[in-house]
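[1] Need coordinates for the below:
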Amino acid sequence: MIGAMVFAAGLGTRMRPLTDDRPKGLVDVAGRALVDHALEQVAGARPIVVNAHHHADRLIAHLAPRGVRILHETPTLLDTGGGLRNALPHLGAGPALTMNADAVWTGPTAFATLSAAWAPDRMDGILLLVPLSRAVGPATGSFGMRAGGRLERDPEGHVYTGAGIVKTDALADDPREVFSLRDLWFDMAARGRLHGVLHPGGWADVGTPDGIAAAEAMLAARV
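    A predicted model of the protein is given here:
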């Protein structure tokens, strides 16, 4: 079983003024909250955990009927690595699908693509990528895909979509409270244990108010 961790605890700084009175996860894109787009992408994973911080009460009220576990990160924001580590008691011992709540998608879900490609015998992590030419919004390259799907850091490479599967074994003993998942990825990559798979559909970053129109156009066109 693969659990899912949806990261929705950010301050929404780049999305202001829309986040002056709400968390970024409740910003509307094509008639649905961003966090709902994210939850659609992890459908099939169990259990599902969502973290909250900025205007947490509004996000908690929105998610209460959804059957997900909500973790209010207070007073300290834990970043992605710390947030995942904090969620381990609720996710269980297996691998976790991690999902950022600031993008929209077309095509197969992230869970479907990642779980089909997941091979724990030769991977400690797998990231869902799109070619830079197909990314909608102000995305930049992050990883190059080598033989057998192994990933290396490459600013001219594919775009990380914000979704991946990682083994969580090493997290429980990490003494840090606040750290990024990138620390885990780069260690995996150095050992040849970080892989990638391409998302065959459309993907749009929705990190700023200006990105909403482009994302909605992509959804309308079903790229």
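[2] going forward, measure contacts and count neighbours with C-alpha atoms only.
    Fine.
[3] tell me the contacts of Asn215?
    Not quite, residue 215 is Ala, not Asn. With contact taken as C-alpha atoms under 8 Å, 6 or more residues apart in numbering, Ala215 is in contact with 29, 104, 136-137, 204-206.
[4] let's see this one next to it:
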Amino acid sequence: MILAAGRGTRMGPLTESRPKPLIEVAGRPLIEHALALTEPLMPLTRVVNLHYRGAQIRAHLGDRVVYSEEPELLESGGGLRAALPLLGPAPCFVLNADAAWERQTALAELAATWDAERMDALLLLIPRANATGHPGKGDFDLAADGRITRGTGYIYPGAHITRTEGLAGIPEAAFSLNVLWDRMIAAGRLYGLVHHGGWVDVGQPGSLPLAEELLARV
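    Sure thing, here's the model as predicted:
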């Protein structure tokens, strides 16, 4: 599941006439960088959710993916739940479409570490020092056994594996995946995996040159 429905308002004029996933970094739209992370694990069913200027994304990607159309914005959790008929009941990858990655191994690392017996979700984590362009103070702390709780030690860069059964118990139509994660934390089943490659949060115009610089080193 690639999350691509949002309005990208922090990008200002850059998203007035196009969706953020089609903003180019190093000569390629952001959504192409996201799709590149899936390549080591192909074949996969790749679902992209659409809302803001979604026709442009559809025209660009064609039949390389399948689409989950959102008549209204459902946020990350609601968008994932709406796409379940396309994704199926098994645990799935979820990936944001607004980042630049130094390494293309993010999803493969998650797949190699996933343990369905212990985990309801496995989130990739970035040490704060490696999280370029990210304005937040941090998202999670990581325990020695791999469980994570709310904290400031690590940034969530927008890539994880999750079970989806818990989405059915959330009454709101539009909601963040944070709602689901908090329930998993309470059950002791939310885990994290540290990714040591460089990463840039391309959420505002000032991050574009930082992303260009990162990818120039790849």
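[5] one step back: just the buried residues from the contacts of Ala215 of structure 1, in ChimeraX please.
    Applying 16 or more other C-alpha atoms under 10 Å to the contacts of Ala215 of structure 1, the buried members can be selected in ChimeraX as follows:
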select :29,104,136,137,204,205,206
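[6] what do we get in structure 2 for Pro138 of structure 1?
    Counting by TM-score structural alignment, Pro138 of structure 1 corresponds to His134 in structure 2.
[7] from what I can see Trp58 of structure 1 touches Asp21, true?
    Heads up, residue 58 of structure 1 is Arg, not Trp. No - the criterion here is C-alpha atoms under 8 Å, and Arg58 of structure 1 misses it with Asp21 at 9.2 Å.
[8] So those two - more neighbours on which side?
    Ranked by neighbour count (other C-alpha atoms under 10 Å), Arg58 of structure 1 and Asp21 place Arg58 first, with 16 against 12.
[9] hang on, the more buried one in a helix?
    Yes - Arg58 of structure 1: assigned to a helix according to DSSP: H, G, I helix; E, B strand; the rest coil.
[10] how close does it get to Val136 of structure 1?
    28 Å (C-alpha to C-alpha, to the nearest Å).
[11] now swap in Glu216 of structure 1 and tell me
    To Val136 of structure 1, Glu216 of structure 1 is 10 Å away according to C-alpha to C-alpha.
[12] on that earlier part again, and which of the contacts of Ala215 of structure 1 is nearest Pro47 of structure 1?
    For those, the closest approach to Pro47 of structure 1 (C-alpha to C-alpha) belongs to Val104, at 21.6 Å.
[13] surely the closest one meets Val35?
    No - with contacts counted by C-alpha under 8 Å, Val104 of structure 1 stays clear of Val35, the gap being 9.6 Å.
[14] Under the alignment, what does Met15 of structure 1 map to in structure 2?
    By TM-score structural alignment, Met15 of structure 1 lines up with Met11.
[15] Checking its match next. Helix, strand or coil?
    Secondary structure for Met11 of structure 2, judged by three-state DSSP, is helix.
[16] who touches the residue nearest to it when sequence neighbours are not counted in this structure?
    In space, and not counting its chain neighbours, Met11 of structure 2 is closest to Gln204: 4.7 Å by C-alpha to C-alpha, 6 or more residues apart in numbering. Counting by C-alpha under 8 Å, 6+ apart, Gln204 of structure 2 touches 10-12.
[17] residues contacting Trp118 of structure 1?
    Counting by C-alpha under 8 Å, 6+ apart, Trp118 of structure 1 makes contact with 126, 165.
[18] same question, Ile70 of structure 1
    The contact partners of Ile70 of structure 1, by C-alpha under 8 Å, 6+ apart, come to 49-52, 60, 63.
[19] and the residues you listed, which of them are in strands?
    Members of the contacts of Ile70 of structure 1 lying in strands (criterion: DSSP state E): 49-52.
[20] ok but the match of Pro138 of structure 1 is inside a helix, no?
    No - the assignment for His134 of structure 2 (three-state DSSP) gives coil, which keeps it out of a helix.
[21] Done for today, thanks.
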